[in-house]
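[1] Okay, predicted coordinates and the sequence, questions at the end:
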Amino acid sequence: MEYAPPAIPNPYTLLSQLPPEAGWFTCLDLKDAFFCIRLAPQSQSLFTFEWTEPDTRRQLQLTWTQLPQGFRNSPTLFGEALASDLATFHREEYRCTLLQYVDDLLLACATETECQTATRARLSHLAETGYRVSWKKAQLFGEQVQYLGFVISKGQRALSTERKKVVAFLPQPTNRREICEFLGATGFCGIWIPGFSSIAWPLYEALTHQEKAHMLWTDD
């Protein structure tokens, strides 16, 4: 089976779809998301595996009936299935904007009443299509929510405290792999750092020369 990479949107591009008048938000995280997708009976034989009973040591042959974790195409298949199910939700009727990032959903509305109405309809629609929501992670009817590492409010988005801490405590990179990891983490925050491209330029330049050798830092 060929690998089909998931079509994950760029967070900045995704959040640019929020209308400026949106000031009330609901953030939903789907629980055990992959297991919400049932496998077609004719496909279940592809996911057969052996399992040994711990007490009797008897070997059994089992198969998954839901989309399994760890299968390389699961993120792609899940994303396509969820997007298809979300398309049947008539968001225009509820005057809301709906964003999807893998299994994280954001509803944005202009008023609190519209947000409450759209959220209730959205939850009912998810239940009808076989999805479950994590109530511990749900953020309902708020003027400010955290989504994809951002704090979202009307006309604004900022880095969350958790995201800032991750960047602030990154270890000093000492080789090519660590430089790539460092730039990946800090690049996410680049638009909030004045002159980020100039500051980070020496590290990008180092990538063109640095192989597996240990990197030595100087005061410069």
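    Thanks, I have it.
[2] make it CA atoms for all contacts and neighbour counts henceforth
    Noted.
[3] Pull the residues that contact the host helix or strand of Thr13.
    In the assignment (DSSP states H and E), Thr13 maps to helix 11-15. If you take CA atoms under 8 Å, 6 or more residues apart in numbering as the criterion, helix 11-15 is touched by 99, 101, 148.
[4] Glu114 contacts Thr97, correct?
    No: Glu114 is beyond contact range of Thr97, at 10.9 Å (criterion: CA atoms under 8 Å).
[5] got the contact list for Arg122?
    Contacts were defined as CA under 8 Å, 6+ apart; by that measure Arg122 touches Phe89.
[6] In three-state terms, label it for me.
    Secondary structure state of Arg122, per DSSP: H, G, I helix; E, B strand; the rest coil, is helix.
[7] Mind checking what secondary structure Thr186 has?
    Taking three-state DSSP, the label given to Thr186 is helix.
[8] From Ser45, how far off is it?
    Note on Thr186: its distance to Ser45, by CA to CA, to the nearest Å, is 44 Å.
[9] okay, those two: which has more neighbours?
    The residue with more neighbours, out of Thr186 and Ser45, is Thr186; 19 against 14, by other CA atoms under 10 Å.
[10] Number of residues surrounding the closest residue to that one other than its chain neighbours?
    Using CA to CA, 6 or more residues apart in numbering and skipping the chain neighbours, the partner closest in space to Thr186 is Val167 (6.3 Å). Using other CA under 10 Å, Val167 is surrounded by 15 other residues.
[11] what does the one 10 residues further on give?
    The local packing of Arg177 (other CA under 10 Å) involves 13 other residues.
[12] Give me the distance between it and Glu128.
    Counting by CA to CA - Arg177 and Glu128 are separated by 45 Å.
[13] putting a second one here so we can go through both:
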Amino acid sequence: FAFSIPSINRQEPLQRYHWVVLPQGLKNSPTICQWFVVQTLSPVRKKYPQAIIIHYMDDLLIAVSTQQELQEAHDSVITEVQKARLEISTSKIQENSPWRYLGWRLTEQVIRAQKIQVRTQVKNLRDLQQLFGEINWIRPILGITNYELAPLFNLLRGDCNINSPRTLSPEAQEALEKIAEALQ
């Protein structure tokens, strides 16, 4: 991810830099990541139009009708990802059923949500961010709105130190209970 920094009073040309890792807290980091992965996967999608390639941030799902097509698409994805100087952890590659993807458990016949337990102990900003990571992908399926989560979102305000303390208000506790109830 390249970016330029201008010099003071334009005394010299722009200095070019690039990130190897996106900085945490940069508001558009998720958007940049999504865009970069789309660009990286586009040659594979063109080469294998019959393949279903779904990605969300750094999670990929490849589905095709035959094992041979799957292997070819998989190899092509690996090649393009490496060309883009990105890495795929081999420990995260799932080749056998059941597959787990973004909170879903997939088999050849059935797709089910994985068992989720919502943490009710929120002591600091890190706990709160982990809670949002756990529920954000399933929230639309459960029919929980941003309005209903507003008391939890309000806890994000304040000190941005990851270890800064957070205390659940009665409204935030109620929002957590609503999520837990919807998961049953």
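    Nice, thanks for sending it over. These figures come from a predicted structure and were not determined experimentally.
[14] Post the TM-score for the overlay when you can.
    Aligned and superposed, the two chains score 0.57 in TM-score terms (TM-score structural alignment, normalised by the length of the second structure); 128 aligned residues with a CA RMSD of 2.9 Å.
[15] quick revisit: equivalent range in the second structure for the helix holding Thr13 of the first structure?
    Using TM-score structural alignment, helix 11-15 of the first structure lines up with nothing in the second structure.
[16] for the residue nearest to the spatial centre of the second structure, what are its contacts?
    Centrality entry for the second structure: nearest residue to the mean C-alpha point is Met57, 4.2 Å, by CA atoms, centre = their mean. Met57 of the second structure makes contact with 30, 33-34, 37, according to CA under 8 Å, 6+ apart.
[17] same question, Ala172 of the second structure
    Counted by CA under 8 Å, 6+ apart, Ala172 of the second structure has contacts 149, 151-152.
[18] okay if I get these as CSV plus distance to Val44 of the second structure, secondary structure and neighbour count?
    Converted to CSV, the contacts of Ala172 of the second structure look like this (distance: CA to CA, whole Å; DSSP: H, G, I helix; E, B strand; the rest coil; neighbours: other CA atoms under 10 Å):
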residue, distance to Val44 of the second structure, secondary structure, neighbour count
Leu149, 38, helix, 19
Pro151, 42, helix, 19
Leu152, 40, helix, 22
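[19] Scan the second structure for its longest helix.
    Ranked by residue count and defined by DSSP state H, the top helix of the second structure is helix 29-47.
[20] check the fit of it onto the first structure and give the mean distance.
    Following the fit onto the first structure, the mean deviation recorded for helix 29-47 of the second structure is 2.2 Å by mean CA distance after the TM-score superposition for the first structure.
[21] Which positions within the next helix or strand after that helix qualify as buried?
    Sequence-wise, the next helix or strand downstream of helix 29-47 of the second structure (DSSP H and E) is strand 52-56. Buried residues in strand 52-56 of the second structure, counted by 16 or more other CA atoms under 10 Å: 53, 55.
[22] what's the mean distance for strand 52-56 of the second structure versus the first structure?
    Strand 52-56 of the second structure, aligned to the first structure and superposed, deviates on average by 0.6 Å (mean CA distance after the TM-score superposition for the first structure).
[23] Identify the residue range in the first structure corresponding to the helix or strand that that strand is followed by.
    Sequence order places strand 59-63 as the next helix or strand after strand 52-56 of the second structure, per DSSP H and E. Strand 59-63 of the second structure corresponds to residues 104-108 in the first structure, going by TM-score structural alignment.
[24] Contacts only, for Leu152 of the second structure.
    Counted by CA under 8 Å, 6+ apart, Leu152 of the second structure has contacts 168, 172, 175.
[25] Mind checking which of those land in helices?
    Per DSSP H, the contacts of Leu152 of the second structure map to helices at 172, 175.
[26] Could you save the contacts of Leu152 of the second structure as CSV and add columns showing distance to Val64 of the second structure?
    As requested, the contacts of Leu152 of the second structure are exported to CSV (distance: CA to CA, whole Å):
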residue, distance to Val64 of the second structure
Leu168, 45
Ala172, 43
Ala175, 40
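[27] Leu123 of the first structure -> the second structure?
    Using TM-score structural alignment, the partner of Leu123 of the first structure in the second structure is Ile78.
[28] Any idea how many residues pack against that match?
    For Ile78 of the second structure, the count of nearby residues is 17 (other CA under 10 Å).
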